[in-house]
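Engineer: Sequence plus predicted model, see below.
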Amino acid sequence: MFYPFFFDPTIILLLPALFLAIWAQMKVKGAYAEYSRVATIRGIRAQDAARMILDSHGLRNVTIEPVPGNLTDHYDPRSKVLRLSEGVYNSASIAAIGIAAHEAGHALQDMDGYAPLKLRNMIVPVANLGSGLAFPLFFIGFLFGSPTMMDMGILFFLGVLVFHLVTLPVEFNASGRAIKVLAGTGMFTQDELYGAKKVLDAAALTYVAATVMAAMQLVRLLALRGMRND
């Protein structure tokens, strides 16, 4: 049986994942907005906190620099650069320092040779290729009745799902390292630790939502593949 692309019934499979993604975004925006207005007692800026964490672990070769955008913070393992977004870099808020500590956690993973991080870095090119080719290949095959092209699209998208699955332990582990370091250095009070954990837990939920969405997208492609053969 043939179902037009824009009106196929499998779209309902994505609704729970979509609601989860919306809820996760609301959670992270709410937590960030709340704790970005609360300065830490010690008044340390996020860039200085990240520097202290890196230096205390012998990572003086890792540089810290600002990057344009909102919540564009990331650690680049290739160039050994920790980049903090404009709203985080010079901020002394609980949210900013929590985010900076999280990114420093990725640098610590890199130093330790953390296996999931190494695996994620290896499959980034495959995931990027898959995200660009999966849907065009699948739906061209769907429209023209080509099982081979549909299967290629599914295979490419499987790489995207694997990337999301590998990302989960990487992000959760980085947050765990961040909270442990902040607690161990005495940089935060218990109340401040609670706020930082709330921000990082909300951010982690967005990765869970993205993984669920990818999984349901794969289920949808497989369902469409079966329908097209009917």
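Structural biologist: Nice, I can see it.
Engineer: going forward, measure contacts between C-alpha atoms and count neighbours the same way
Structural biologist: Will do.
Engineer: Show me which parts of stretch 160-174 are buried, residue by residue.
Structural biologist: 160-168, 170-174 (16 or more other C-alpha atoms under 10 Å).
Engineer: List the contacts of that stretch.
Structural biologist: 102-106, 109, 116-117, 119-120, 123-124, 126-128, 130-131, 204, 207-208, 210-211, 214-215, 218 (C-alpha atoms under 8 Å, 6 or more residues apart in numbering).
Engineer: okay, pairing it with this:
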Amino acid sequence: MYGYYFDPTYILLVIGMVLSLAASAKVKGTFAKYSKVHSTSGLTGAEAAQQILHMAGITDVSVVAVAGSLTDHYDPRTRQVALSQDVYGKTSVAAIGVAAHECGHAIQDAVNYAPLNIRTAIVPAANIGSTLSWPLFLAGLVFSIRPLLTVGILLFSLAVLFQLVTLPVEFNASARALKMLGDNRLIAQEEVKGAQKVLVAAALTYVAALAASVLQLLRLIILAGGRDRD
């Protein structure tokens, strides 16, 4: 087993943390930059969302305000596009881009986009996996119970799978958003590029989260292998 004072697999955690922090800083910086660029259309995030939903023929989804910053999301259970205080009533390019992205998820839901359905279906298993994986793995590590190590790794793999399926869902929602904005001239063509930069930066946070989880999974496998050698 590794020395008491040093576990070389911690480097994998550090790499994952650096990637996540860098992605988070990137999205916050890009959002802040384009939050200062007001759209020539004068539409708020909420108004843009309502127009996009209307043009997509979606009449059973409401647009609501939610507290926090960058807490925007689409909830298929309540059929709501929830927009944060920096998006709902703001007329910036960043606000409209984020609002359009969340509407992209509503459109995915309306057309039964397969990756979204898969992600929704595995949410319960992913939640169980992220909750129980570490306690079981650590118990297996401490008490040298190989089956617990294996179960812990498999459960954590469910959480990694969820993040993997999330990528096409997020990229597709952004693509739908940018198409709706451009085709329907909700913002000027030159402003679409700004919205795209905001959404690309946001997408990088999901890529970083997946990379960090894969590195964490690799760490579990290495630790389990080290226990076997002992």
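Structural biologist: Received the coordinates, thanks. This structure is a prediction, so every number in the text was calculated from the model and none was measured.
Engineer: what TM-score do we get after superposing?
Structural biologist: A TM-score of 0.96 describes the superposed chains when it is computed by TM-score structural alignment, normalised by the length of the first structure; 229 aligned residues with a C-alpha RMSD of 1.2 Å.
Engineer: Filter the contacts of stretch 160-174 of the first structure down to the buried ones and hand me the PyMOL line.
Structural biologist: In PyMOL, a selection of the buried entries from those looks like this (16+ other C-alpha under 10 Å):
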select buried, resi 102+103+104+105+106+109+116+117+120+123+126+127+130+131+204+207+208+210+211+214+215+218
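Engineer: just the helices in the first structure please.
Structural biologist: Using DSSP state H, the helices assigned to the first structure run over residues 15-35, 46-56, 86-89, 94-112, 115-144, 147-185, 190-228.
Engineer: Can you tell me which of these is most buried?
Structural biologist: Most buried of these by mean neighbour count (mean count of other C-alpha atoms under 10 Å) is helix 94-112; its value is a mean of 26.
Engineer: Could you save the helices of the first structure as CSV and add columns showing distance to Phe2 of the first structure?
Structural biologist: Below are those laid out as CSV (distance: least, C-alpha to C-alpha, whole Å):
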stretch, distance to Phe2 of the first structure
helix 15-35, 22
helix 46-56, 55
helix 86-89, 49
helix 94-112, 47
helix 115-144, 9
helix 147-185, 14
helix 190-228, 6
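Engineer: Relative to Asp8 of the first structure, which of those is closest?
Structural biologist: Smallest distance to Asp8 of the first structure across the helices of the first structure (C-alpha to C-alpha): 8.3 Å, for helix 190-228.
Engineer: For the closest one, name the packing helices and strands.
Structural biologist: helix 15-35, helix 94-112, helix 115-144, helix 147-185 (3 or more C-alpha pairs under 8 Å, 6 or more residues apart in numbering; DSSP states H and E).
Engineer: Compare the first one with the second structure and give me the mean distance after superposition.
Structural biologist: Taken against the second structure, helix 15-35 of the first structure registers an average deviation of 1.3 Å after superposition, with mean C-alpha distance after the TM-score superposition for the first structure.
Engineer: Onto which residues of the second structure does that helix map?
Structural biologist: The aligned range for helix 15-35 of the first structure in the second structure is 14-34, by TM-score structural alignment.
Engineer: cool, the third one as well?
Structural biologist: In the comparison with the second structure, helix 115-144 of the first structure aligns to the range 114-143 (TM-score structural alignment).
Engineer: Just give me the residue closest to the centre of the second structure.
Structural biologist: The centre of the second structure sits closest to Tyr206, judged by C-alpha atoms, centre = their mean, with a distance of 4.6 Å.
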